[in-house]
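**Student:** Got a predicted structure here, sequence first:
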Amino acid sequence: MIYYVGNIGREYSSSNVNSNFGFDNKDKNLIISKNDHIAYRYQVLSKLGTGAFGNVYRCYDHKMNKMVSLKIMRNDPAWSLQSMYEIKILKRLHQEPKHLLQYLGHLNFRSHICVSTELLSVNLIEALGATKYQGFELSVIKLWSQQLLSALEFLHRSDIVHADLKPENIMLQSPNSFNLKIIDFGSSTTVGDITYPYIQSRFYRAPEVLLGARYDTKIDIWSFATVIYEMYTGKVMFEAKNETHLYKLFVELLGNPPPRTVLSMRETVLKNGSVNKYNDGNFVDKSTLLFTSFSKVGVYRGEPLDTSKCVTPFHKRLNLGDLQFADFIQTILVWNPKERPSAKKLLQHMFLEEQ
């Protein structure tokens, strides 16, 4: 069915196989101009963003008569495969449409997987910029905490790990609302199919991922705490330049990881294998920090790091005036993910009970 024709008269090369017969640029992204059609249904209006996966466009869906966001993947087998996995995850989110991105459909156009989702407003980095990085009031932080934790509770109850929770992947539903939606499930996985050893953006990366331990849904809880702190203070909690610097920042705030935690993580890896793309339970990666930076009894054996800040009350370490909020963050920021509360338990924290 033809719903929209768009630009006509453009010439393509029927002989240039390397550029997908002239449809793709050198990066294997689909060449698109304003008002082009996608599958004679979507009218391209503007570009919303770009990434390693491809590009995202603001489009008008002439079949459904509504504005949508259209993610057009690179013409690459690896990215096409990953996009199909993301679609599989998105289809499972329909039961919780309130604070998770709404999937509308997908198609293959000129060898590019295209994923249609609801059109949202700005992400939290852009929203924070509008405050000149002064942060939001505590009442907004409480509201957003409830919304994000409700979404994470649904994801984790469904055994889904988002694995890349950060301000850029959380968007306001509309310019006139404080309602949030979690987006971008390109890195997401299910608990029984974890095969990416190194995930999450560095500023929001959990300790177990940094150390090279096995991980689960609790990495999202760690990321949540760092995001919500940033939205309140306007500052990144762990603004690390590299992995070594990130570990140093963790220790300065939390102290060294307890030896029993290190040994427990190491024992789990030795028993079940390191996280790896082949899901091989016999593979143990001994090049990770978990094996190279700690002794046989779980003590850090690198240069001594400054832990003097750890003797001061936690709310003073993070310059948080509200004690309940400080306690809320402190309960999450622990080395041992087994001791980190779930989204369901955090929703019952006294910090959110007053909302």
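**Tutor:** Done, it's in. If you're wondering where the values come from, they're calculated on a predicted model, not measured in any experiment.
**Student:** rest of the way, CA atoms for contacts and neighbours
**Tutor:** Fine.
**Student:** My guess is L119 contacts S69. True?
**Tutor:** Yes: with contact defined as CA atoms under 8 Å, L119 reaches S69; the gap is 4.9 Å.
**Student:** Among the two, which residue is more densely surrounded?
**Tutor:** S69 (24 against 18; other CA atoms under 10 Å).
**Student:** same for the helix or strand hosting the more buried one, what does it pack against?
**Tutor:** Secondary structure from DSSP states H and E places S69 in strand 66-73. Applying 3 or more CA pairs under 8 Å, 6 or more residues apart in numbering; DSSP states H and E, one finds that strand 66-73 contacts strand 54-61, helix 77-91, strand 112-118.
**Student:** at 10 Å what do you get?
**Tutor:** Helices and strands touching strand 66-73, by 3 or more CA pairs under 10 Å, 6 or more residues apart in numbering; DSSP states H and E, are strand 42-51, strand 54-61, helix 77-91, strand 103-109, strand 112-118.
**Student:** buried set for the longest helix anywhere in the chain?
**Tutor:** The residue-count maximum for a helix in the chain (DSSP state H) belongs to helix 138-157. Within helix 138-157, the residues that qualify as buried are 141-142, 144-156, counting by 16 or more other CA atoms under 10 Å.
**Student:** next up, a second structure to put side by side with the first:
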Amino acid sequence: MSLSKLRFRLSNIFGASRLAPLKSANSRQIIEEPNFYEPGGFHHVSLGDRLSGKYTVLRKLGYGQYSTVWLAKDSQHQRYVALKILRADCYGGPRDIFEKEVLSKIALVSKSSTHEGRRHVSPLLDQFRHTGPNGNHVCFVFDVQGHHMDFQAAKYEDGKLPLQSVRTIARQLLLGLDFLHRECGVIHTDLKPTNILLELDNADSVISRYLSEVPPRMDSERDPPVPLREVITTPLLSEIKEPRIQIIDFGVASWRHHHLSELIQSPALRAPEVTIGAPWDTPVDIWSLGCLIVEFVQGFVLFSGKASKNGTWTAEDDRVARIMEILGPFPSSFLHRGTRTAELFDEKGNLHRIPDLKRTSLERLLNGTTKPFLKPVDMSDAEVPVFIDFIRGMLQIDPQLRKSAADLLEHKWLKL
């Protein structure tokens, strides 16, 4: 079967979410961050700008709903850094977040901790405030990282990452989450491929070479031209002997006992308890991780959702139906905890708008007996049940049945 036909069949079954190849981040982009360049919004940044007296902006690295990120040179320490500039309304306005407090707590705990997971959480190097025409902006300084996991997956024709690399990344992610959950009391709430970055080996020399060989990407159609996002060249996972990852972006992170918001996580990675409005804690990160590892190994999004064309069901209905088709019904004891249960389910635990489900199973889905999904070529028959058991420890509908990061770190699959 051709790749295009396979992706067509995948999109029909699992939705189109991230099945299409990701275009190179260094290709022409028409639209980047939202146009929040107004009072309370983004700070206008130009290449060559100098912030806090020592950070000279060199390139644009990224953007989000609440910030832009820039490659800068730190003249005090003679190193390259990633400079994240928040919207002015993130602090002292209607959009107060916990990022500054969470990053400060992680940095403080890291100083005295011996937990291995602290090395897989992007460390805060510095923070300061910058006043511009649109307001007062909180700024964070981090190490510069390489590709995120979506970018790496797009480099492989079938979207599947090398199995041994996934095993290494899974262990490092669990270490990072265990450190955040147990030592910092922090829930990331937004674990996704773009928030998992590869470390750069010999970062300063790699970045210096990149800057000397690659001219800045600029939107020359605007007057004056504005910088466009770039990605520092990073080897393929299969070419990295010992890949190391960093968990980044705590912009929507929450404390375990003080939540920023009750609606968290990307829809395709959203835990069942969040969907039904039940109490949630660190297991939401474990659910997202389980979904991600399946995505890294199999090359498709496990629980994407797509609304029906005639409006019979919503994308959320479809996503919940897919969870039930693979993992089984939502337990009644679990449904009773949710404030939104009645919106989705009837008294018998059936979905209101999608009553007829085509039952499959995680085993059938992952071991290739449900086509068009195929067992990874680098996974032996003996490894399949071990891998499925590992995934089942994360993908339990009831969060009370999910294993903790510490427990999962002892799993056999990580030691194969």
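**Tutor:** Alright, I've got the coordinates. Computed from a prediction, not measured in an experiment: that's the story for all the values here.
**Student:** So after superposing, what's the score?
**Tutor:** Once superposed, chain against chain, the TM-score is 0.80 (TM-score structural alignment, normalised by the length of structure 1); 309 aligned residues with a CA RMSD of 2.3 Å.
**Student:** re the thing from before, equivalent range in structure 2 for the helix or strand just after the longest helix of structure 1?
**Tutor:** As assigned by DSSP H and E, the chain's next helix or strand after helix 138-157 of structure 1 is strand 160-161. Aligned by TM-score structural alignment, strand 160-161 of structure 1 corresponds to residues 186-187 of structure 2.
**Student:** average gap between that stretch and structure 1?
**Tutor:** Compared with structure 1 after the fit, stretch 186-187 of structure 2 shows a mean deviation of 1.0 Å (mean CA distance after the TM-score superposition for structure 1).
**Student:** hang on, the earlier thing: and which of the buried residues of helix 138-157 of structure 1 is nearest G234 of structure 1?
**Tutor:** I141 (11.9 Å; CA to CA).
**Student:** isn't the closest one right up against M231?
**Tutor:** Yes: counting by CA atoms under 10 Å, I141 of structure 1 does reach M231; the two are 7.3 Å apart.
**Student:** Between these two, which contacts overlap?
**Tutor:** The contact sets of I141 of structure 1 and M231 overlap at G135 (CA atoms under 10 Å, 6 or more residues apart in numbering).
**Student:** shared neighbours of L119 and S69 of structure 1, which are they?
**Tutor:** What both L119 of structure 1 and S69 touch, as defined by CA under 10 Å, 6+ apart, is the set 57-60.
**Student:** So which of those wins on neighbours?
**Tutor:** Counting neighbours by other CA under 10 Å, the top entry in those is C59, with 27 neighbours.
**Student:** for that residue, what are its contacts?
**Tutor:** 34-38, 41-48, 66-71, 116, 119.
**Student:** rerun at 6 Å
**Tutor:** 42-45, 67-68 (CA atoms under 6 Å, 6 or more residues apart in numbering).
**Student:** how about S187 of structure 1, what's its partner in structure 2?
**Tutor:** If you follow S187 of structure 1 across to structure 2 using TM-score structural alignment, you land on V252.
**Student:** Let's verify that match: helix, strand, or coil?
**Tutor:** coil (DSSP: H, G, I helix; E, B strand; the rest coil).
**Student:** likewise Y247 of structure 1?
**Tutor:** helix.
**Student:** The strand holding S69 of structure 1 against structure 2, how far on average?
**Tutor:** Mean for strand 66-73 of structure 1 is 0.5 Å (mean CA distance after the TM-score superposition for structure 1).
**Student:** What range does that strand cover in structure 2?
**Tutor:** Strand 66-73 of structure 1 covers residues 79-86 of structure 2 once aligned (TM-score structural alignment).
**Student:** Just the buried residues of the matching stretch, please?
**Tutor:** Buried-residue list, stretch 79-86 of structure 2, by 16+ other CA under 10 Å: 80-86.
**Student:** now do stretch 46-54 of structure 2
**Tutor:** For stretch 46-54 of structure 2, the neighbour count (16+ other CA under 10 Å) marks 46-47, 50-51 as buried.
**Student:** Report the distance from it to the chain centre.
**Tutor:** 29 Å (CA atoms, centre = their mean, to the nearest Å).
**Student:** Could you do stretch 81-94 of structure 2 as well?
**Tutor:** 20 Å.
**Student:** So what touches it?
**Tutor:** Residues contacting stretch 81-94 of structure 2 (CA under 6 Å, 6+ apart): 40-42, 66-72, 95-96, 135-144.
**Student:** Which PyMOL command selects the buried ones in the residues you listed?
**Tutor:** Per 16+ other CA under 10 Å, the buried members of the contacts of stretch 81-94 of structure 2 correspond to this PyMOL selection:
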select buried, resi 40+41+42+66+67+68+69+70+71+72+135+136+137+138+139+140+141+142+143+144
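**Student:** how close does I219 of structure 1 get to E252 of structure 1?
**Tutor:** Using CA to CA, to the nearest Å, I219 of structure 1 is found at 20 Å from E252 of structure 1.
**Student:** More neighbours: those two, which one.
**Tutor:** Each of I219 of structure 1 and E252 has its neighbours counted (other CA under 10 Å); I219 has more, 24 against 17.
**Student:** Aligned counterpart of that one in structure 2, please.
**Tutor:** Taking TM-score structural alignment, I219 of structure 1 has V284 as its aligned residue in structure 2.
**Student:** what does N29 of structure 1 give?
**Tutor:** Counting by TM-score structural alignment, N29 of structure 1 lines up with F42 in structure 2.
**Student:** Could you measure from the residue lying closest to that match once chain neighbours are set aside over to V121 of structure 2?
**Tutor:** The shortest distance from F42 of structure 2 to any non-neighbouring residue, by CA to CA, 6 or more residues apart in numbering, is to R87 (4.6 Å). Distance of R87 of structure 2 to V121 of structure 2, given as CA to CA: 23 Å.
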